[in-house]
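>>> only geometry, no sequence info:
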């Protein structure tokens, strides 16, 4: 008789997400057929729009950078048993921090101004993440509720500041002055041009290497450090953590602080690297998409990078697709993104029973004593 077994790692982290993704694209293809378009042609146009030339690939990686930061933020909290859905607010406040540095310390040379702005983004995001962590650890307020509420608080604060305090004099648009060029995140365009890659107008910048460096840091911290081990113990069982001499309250606050710092760093790509000024709504929903990225990537940095590139391709390729196929407008592209989130997130275990049964039948039967 076959015995139920857990999936091997390659199936858990590779095959299962791939099946979910293929199902999402299959359903999306049916929607495209109902609109009278060829789904295969739509896929071709989307892939070309995302990777077919230098500028398209640059924009895909630019969007992916935002998702890496917010996906990592969700993953760190998740490993501690927390569900941080406050990435939007934490990124918003991180943007405020780097803006204050860029405006007031922009006279410094870039080698000082940019790192200080990056640190300010992380610090402000960390504080905004620490607050719900402290509220849950010390007051029992659920982190899901507090992070949702703090998203709105951050939005309200930013609206007030950009309308009444930080707005550029003599204009009605709620945005700050353009930062001094010494406070701009350096572009990757000159380096890639040496390799014969033309990014066109894509704002790909050093935030991408920074995001990849954060991936390495998160992997080392979560899986190769004592503190990371303690966070995972708290996430698995607070009772076991207490028995082992680990303080769940302190680890919850630490996890949310790190999570907030990672989300705050998203502003380095969007504000320092592209907009070069603070403006309303720059987060663009990246904090919420980061939840789907973390789920699809199984909360592992490698998976998060791959899922981020996927969603970056959907963002960039979807925009191109809406131009080439008028019947497929931007709203339908959002529907496709939603289907990916649905099957990769809420329905991620749809194929698990079948796969577990398949691997159980293929595994050798244990010898009887």
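That came through, no problem. Just so you know, these numbers come straight off a predicted model, no measurement behind them.

>>> Only C-alpha atoms from now on, for both contacts and neighbour counts.
OK.

>>> In stretch 139-149, which residues are buried?
For stretch 139-149, the neighbour count (16 or more other Cα atoms under 10 Å) marks 143, 146-148 as buried.

>>> before we move on, what about stretch 93-104?
Residues of stretch 93-104 classed as buried by neighbour count (16+ other Cα under 10 Å): 93-103.

>>> Could you work out the most separated pair of the residues you listed?
The largest separation in the buried residues of stretch 93-104, counting by Cα to Cα, is between 93 and 103 at 15.4 Å.

>>> State the distance from residue 225 to residue 21.
33 Å (Cα to Cα, to the nearest Å).

>>> One more: residue 184?
Residue 184 sits 37 Å away from residue 21, going by Cα to Cα.

>>> okay, now the one to match up with it:
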């Protein structure tokens, strides 16, 4: 006898219609998007604490004190404190302001480098976060970044256009390249039900090897060079740098902020964004309400790909100004972490991008001044994702009740 339960509710994850995806991935997405700002902050703190433990046990001077720990435990505690405080102090100075610099410009260079590195992270993070809101996992931001960089870079060094027009066309080419690469994932999802995680990962490899091939051709290889490197982008197509050639901060950062504002408007002030969010909340209900789920998947991946293409464009036109095989620098994968830390929202993604940009910038100085392996920064980033994906673990460690976290988490609604 029927109890009113629909057939959709009785399907196994493998039988779910295209877009609804495996229950495990949906559960992870719901846990991330439904988390609170408090839990996010605690996850970062917990990751830094674990990172501090790793710093302590990677310092040879601290390890030497373990030989007589029971006789003089104060030596171990003092050495451990000096190691951790020195490493994190250098990390801060390399990311925000260098208090040991000789000149004002040198002291302020770290914050400009943080903003420079944050720009592509924010744009790519938005590409992943937007797909999250529509119920998709865009693991292909890396490939979309590469295609955006290829298209923008080629227009930048191969075409000869007037000053302003050249930059505009190069930017448009980068956005288009990323949008097309992301759109392929959306079309495959909509038309065949192919899971976006699989197709986007495969397209990452296609993009990477396509770039490697192109850099061996006469059209992309720098004259007089045999290694895989492109000519420099023409000056007319370069993103303007704000503080002169001594600093890398360029127009890419304001463009990333504008993209974040655009994503917020799209999701919360437009009909198209409402459809994306409706599909992400419940694809079957959205389809019943007359929303084309397939068209939404294609549309959201086109926009997400364009955002990742913007990240690639800022890299090749602003940061590096030429193409290499490693132009993306793994930013597409870091973007997943940024989107998770940002809870899938525009503001949260901006803040997470700034944090990760600071970690990237500060990690170099931390290693140079204290000898702390820069890999510690990568471990901290990975731990942040781990703790964000496991809110019960964070609650139990800090003894935060779910109800209390929920009430404090109302703050995070401003992010979404």
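Everything's here; your move. The structure displayed is predicted, hence computed values, not measured ones.

>>> TM value for the aligned chains?
TM-score of the superposed chains, computed with TM-score structural alignment, normalised by the length of structure 1, equals 0.88; 340 aligned residues with a Cα RMSD of 1.9 Å.

>>> which stretches of the stretch 251-369 of structure 1 form strands?
Remark: strands of the stretch 251-369 of structure 1 are absent; assignment by DSSP state E, counting those that start in this stretch.

>>> all strands in the stretch 1-150 of structure 1, in order from the N-terminus.
Shown for the stretch 1-150 of structure 1, no strands are assigned by DSSP E, counting those that start in this stretch.

>>> what's the counterpart of residue 240 of structure 1 in structure 2?
Residue 240 of structure 1 maps onto residue 285 in structure 2 when the alignment is built from TM-score structural alignment.

>>> residues contacting its match?
Neighbour list for residue 285 of structure 2: residue 279 [criterion: Cα atoms under 8 Å, 6 or more residues apart in numbering].

>>> Give me the mean distance between the helix or strand harbouring it and structure 1.
Assigning secondary structure by DSSP states H and E places residue 285 of structure 2 in helix 283-288. Here helix 283-288 of structure 2, set against structure 1 after superposition, deviates by a mean of 1.0 Å using mean Cα distance after the TM-score superposition for structure 1.

>>> which residue is nearest the centroid of structure 2?
residue 335 (1.7 Å; Cα atoms, centre = their mean).

>>> which position in structure 1 aligns with that residue?
For residue 335 of structure 2, the aligned residue in structure 1 is residue 290 (criterion: TM-score structural alignment).

>>> gap between its match and residue 219 of structure 1?
In terms of Cα to Cα, residue 290 of structure 1 sits 17 Å off from residue 219 of structure 1.

>>> could you dump the buried residues of stretch 93-104 of structure 1 to TSV with distance to residue 352 of structure 1?
Shown next, in TSV, are these (distance: Cα to Cα, whole Å):
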residue	distance to residue 352 of structure 1
93	39
94	38
95	40
96	43
97	44
98	44
99	46
100	48
101	49
102	49
103	52
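
>>> ok, which stretches of the stretch 301-416 of structure 2 are helices?
According to DSSP state H, counting those that start in this stretch, the stretch 301-416 of structure 2 carries its helices in the segments 331-341, 346-370, 375-388, 391-398, 402-408.

>>> Quick check: the nearest residue to residue 296 of structure 1 once chain neighbours are set aside vs residue 42 of structure 1, distance?
Nearest residue to residue 296 of structure 1 in three dimensions, chain neighbours excluded: residue 344, at 5.4 Å (Cα to Cα, 6 or more residues apart in numbering). Separation of residue 344 of structure 1 from residue 42 of structure 1 (Cα to Cα) stands at 21 Å.

>>> Comparing those two, which residue is more hemmed in?
Taking other Cα atoms under 10 Å, residue 344 of structure 1 and residue 42 do not tie; residue 344 has more neighbours (28 against 20).
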